[in-house]
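Student: pasting the sequence and the predicted coordinates here, then a few questions.
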Amino acid sequence: MSEPKSKNVVLVAFGGPSSSGKTTVAKTLSKLIPKTTLVHLDDFYLTDSKIPVDPTTGYQNWDCADAIDFPKFVDYLKSVRSGHVSAPIESIQSDDIDLSMSPHEIESLVQTIEENKQKISQHHLVFVDGFMLFHDPQCIELFDIRLFFHASFNTLKKRRESRSGYNTAEGFWVDPPNYFEKIVWPAFKQSHKYLFKSEDVEGELKPELAEKYCINDIANETNTTLFDLVNKSLSIILTRT
């Protein structure tokens, strides 16, 4: 009985660096579209004591691939795709979300979803958000639809440093001084530079890789609104399902 069900599962990757907007958009669409499943890569972090330590700064490196239990993550996604009932992951993410959109913008999105409800109902949409979904081709290929959120160094740094901290498996993490430029940004550059022209992660994706992996590029600079991001993401999802 799992075979027909598995064909209807659509895994949507909301990937990109820290503070690029991926989680906010994934949460927003999950709230707006009925019967979706939301999975956070952050829920697959290793326990706090097992997070790698950067040898230069002595800081724990929460922004590298080795901080994630990827075998557990991959097995979970494969289980979801197969239609098997997986035990729910206890999320460290808050369910709270501030829909910073006007009533008109929300109504516009709701109307689009309503107009496409028959198409949407034919699939089980699984939204997966995380900072390490595009660092490796094998990980990329787990997904049916790939949304890559990004912004400039300065924009991401400002957003990251405005946050009070992050829930972890065993507590709460607050970034030490200069954590973004010493840990977060270098980890993103190292893991994702292969996707970009001249390895410039503030530049353009290599067209051949964007085409090969069907990566949808979503820029989120300071002048980009939440409605812009959600509307574009929704349009891509509806087009590709």
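Tutor: Here it is on my side, so go on.

Student: C-alpha only now, for contacts and for neighbours.
Tutor: Will do.

Student: got the contact list for D200?
Tutor: K193 (CA atoms under 8 Å, 6 or more residues apart in numbering).

Student: tell me the spacing between the residue nearest the centre of the chain and K119.
Tutor: A centroid search over the chain (CA atoms, centre = their mean) returns D129, at 2.5 Å, as the residue closest to the centre. Applying CA to CA, to the nearest Å, the value for D129 to K119 is 23 Å.

Student: likewise for F227?
Tutor: Counting by CA to CA - F227 and K119 are separated by 22 Å.

Student: so for the two, which sits in the more crowded spot?
Tutor: F227 (19 against 12; other CA atoms under 10 Å).

Student: contact partners for that one?
Tutor: Contacts of F227 (CA under 8 Å, 6+ apart): M101, E105.

Student: and it, what element?
Tutor: helix 226-240 (DSSP states H and E).

Student: now that helix: buried residues?
Tutor: L226, F227, L229, V230, N231, S233, L234, I237 (16 or more other CA atoms under 10 Å).

Student: and stretch 181-194, by the same measure?
Tutor: K182, I183, V184, W185, A187, F188, K189, S191, H192, K193, Y194.

Student: another structure for you, compare them:
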Amino acid sequence: MDIKRTAPAPAPVTPETRSKTIIIGISGPSSSGKTTLARLLQRIFGHLDDLPSVTEEAQAQAQAPAPALRSFLVHEDDFYHPDDKIPTITLENGTTLQNWDTASALDLGLLSASLHYIKAQGHLPPRLHSKEDQNEVMGDADAGVPGHLVGELRRAEVGNATCSSGTKTGTGTTIAFVEGFLLFAPPPGGSAESAGHPLREVHERFDGRLFLPAAYEMVKARRERRSGYVTIGAAPVPQGNTQGEGENGEKEEEEEEEEDNQTEIDLEAEDDRPPQNFWTDPPGYVDDIVWPNYVKDHAWLLLPEDESEDDDRLLMETDPHELVRLAGQATRVRMDAGVTVAPGRGSEPMSKILKWAVEEVLKLLEEVA
């Protein structure tokens, strides 16, 4: 059960220090390119107040100094529970494995509280130190995106848009790009299940939601080429009685769990999480866990591969094998489910996806200007 995480009260904000922070979620299946896209966007939108293309003439036309525009990354993988708290799943063949590709493997309370902090303060909580930046990104670091394209987008399109749609003097805009495999929830729709979705609170923290579809074959090939992932090692063993020890063992554990659920975490404190560890996918992990979980958790967003099927077929299906069959390559995605879907059904090169994403970010900047 997730510990309730409460963000500390934000520092007072004055008109002189007021800034705008927008939080953009970037999601999709494992190995869909979301981390690469987030890193490219961070390079493009980082510290645009010092761009040489933002000329004095352009600033004069805007009748205001060029505002500072900065950005940073948040990796959902930094919010996993410690290794010994990751849930397990028993496969049909009797094998028991850790299930890293499910919501209960994540500290969603800490993630939500951190996003609340970021919205108020415009920067990461001091408590968070990223381990995800140590993980391997498949293929070339920029996925074949030429450096001149990144520079062009940064200087011309983004720089000029920042100047022309600048905010009031004394303010700036910060963009937090959050990438992860489980960030979004289905549209509320009135159902109790949708309203109480485990990702509802996280979903509502985002100002923009970008989704990158990817075909099963590509996900499987990319994921299985990865060497592994840096994780958080086992949590310290609590002192004293454990479950089953002593006459009141079970009752005492339940009381401790209730106390834990009310724990307030100080996001300004030093990171006291356990030391790092390393996880390598066992053989068959994509087909046994990664892909079935992805299809199940995104049944509200995916459409059947066979266009003759009812579009709501995945929503009505509960059998995991049938869900996977219906989804097929899982590149047919709803366009009316509250997320903005990348073009090309997972087949476009990263250069085109990057241009699309830049345009979507610029739209959001216009909205907050």
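Tutor: Arrived safely, thanks for sending. From a predicted model like this one, the values you see are computed outputs, not experimental measurements.

Student: helix, strand or coil for the alignment partner in the second structure of the residue nearest to the centre of the first structure?
Tutor: Aligned by TM-score structural alignment, D129 of the first structure pairs with E179 of the second structure. Under DSSP: H, G, I helix; E, B strand; the rest coil, E179 of the second structure falls in the strand class.

Student: residue contacts, E179 of the second structure?
Tutor: G25, I26, S27, K34, T35, A38, L73, V74, H75, E76.

Student: V126 of the first structure - that's part of a strand, no?
Tutor: Yes - the assignment for V126 of the first structure by three-state DSSP puts it in a strand.

Student: my guess is it contacts V9. True?
Tutor: Yes - look at V126 of the first structure against V9 with CA atoms under 8 Å: they come within range, at 7.1 Å.

Student: confirm R70 of the second structure sits in a strand?
Tutor: Yes - R70 of the second structure: assigned to a strand according to three-state DSSP.

Student: so what does P292 of the second structure match up with in the first structure?
Tutor: In the first structure, P292 of the second structure lands on P186 (TM-score structural alignment).

Student: the helix or strand encompassing that match against the second structure, how far on average?
Tutor: Secondary structure from DSSP H and E places P186 of the first structure in helix 185-192. On superposition with the second structure, the mean distance recorded for helix 185-192 of the first structure (mean CA distance after the TM-score superposition for the first structure) is 1.0 Å.

Student: buried stuff in the helix or strand just after that helix?
Tutor: Once helix 185-192 of the first structure ends, the next helix or strand along the chain (criterion: DSSP H and E) is helix 207-212. By 16+ other CA under 10 Å, the buried positions in helix 207-212 of the first structure come out as A210.

Student: list of residues touching helix 207-212 of the first structure?
Tutor: Residues contacting helix 207-212 of the first structure (CA under 8 Å, 6+ apart): L195, I215, N216.

Student: related to what we said a few turns ago, spatially nearest residue to the residue nearest to the centre of the first structure (excluding sequence neighbours)?
Tutor: In space, and not counting its chain neighbours, D129 of the first structure is closest to F14: 4.5 Å by CA to CA, 6 or more residues apart in numbering.

Student: about what we covered before: give me the more crowded residue out of V126 and V9 of the first structure.
Tutor: V126 (23 against 18).

Student: distance check, that one against E170 of the first structure.
Tutor: 26 Å.

Student: and if you look at N216 of the first structure?
Tutor: Distance from N216 of the first structure to E170 of the first structure, by CA to CA: 34 Å.

Student: more neighbours, those two?
Tutor: N216 (18 against 11).

Student: hey, where'd the strands end up in the stretch 1-150 of the second structure?
Tutor: 20-27, 69-75, 88-90, 96-98 (DSSP state E, counting those that start in this stretch).

Student: most tightly packed of those?
Tutor: strand 20-27 (a mean of 24; mean count of other CA atoms under 10 Å).

Student: check the mean deviation of that strand from the first structure.
Tutor: Looks like 0.6 Å for strand 20-27 of the second structure (mean CA distance after the TM-score superposition for the first structure).

Student: got the angle for that strand vs strand 69-75?
Tutor: Compare the direction of strand 20-27 of the second structure with that of strand 69-75 by axes from the mean of the first three to the mean of the last three CA atoms, to 10 degrees and you get 40 degrees.

Student: can you tell me which helices and strands strand 20-27 of the second structure packs against?
Tutor: helix 34-45, helix 108-121, strand 173-180, strand 208-211 (3 or more CA pairs under 8 Å, 6 or more residues apart in numbering; DSSP states H and E).

Student: repeat that for 10 Å
Tutor: In terms of contacts (3 or more CA pairs under 10 Å, 6 or more residues apart in numbering; DSSP states H and E), strand 20-27 of the second structure is packed against helix 34-45, strand 69-75, helix 108-121, strand 173-180, strand 208-211, helix 350-368.

Student: what about those, which gets the closest to Q276 of the second structure?
Tutor: strand 69-75 (15.8 Å; CA to CA).

Student: what's T112 of the first structure aligned with over in the second structure?
Tutor: So T112 of the first structure corresponds to E157, using TM-score structural alignment.

Student: one more: W62 of the first structure?
Tutor: By TM-score structural alignment, W62 of the first structure lines up with W100.

Student: surely its match touches D288?
Tutor: No - between W100 of the second structure and D288 there is no contact under CA atoms under 10 Å: 11.9 Å.

Student: returning to that earlier point: what sits against the match of W62 of the first structure?
Tutor: Contacts for W100 of the second structure (CA atoms under 10 Å, 6 or more residues apart in numbering) come out as 77, 80-81, 83, 86-89, 106, 279, 281, 289-290, 293.
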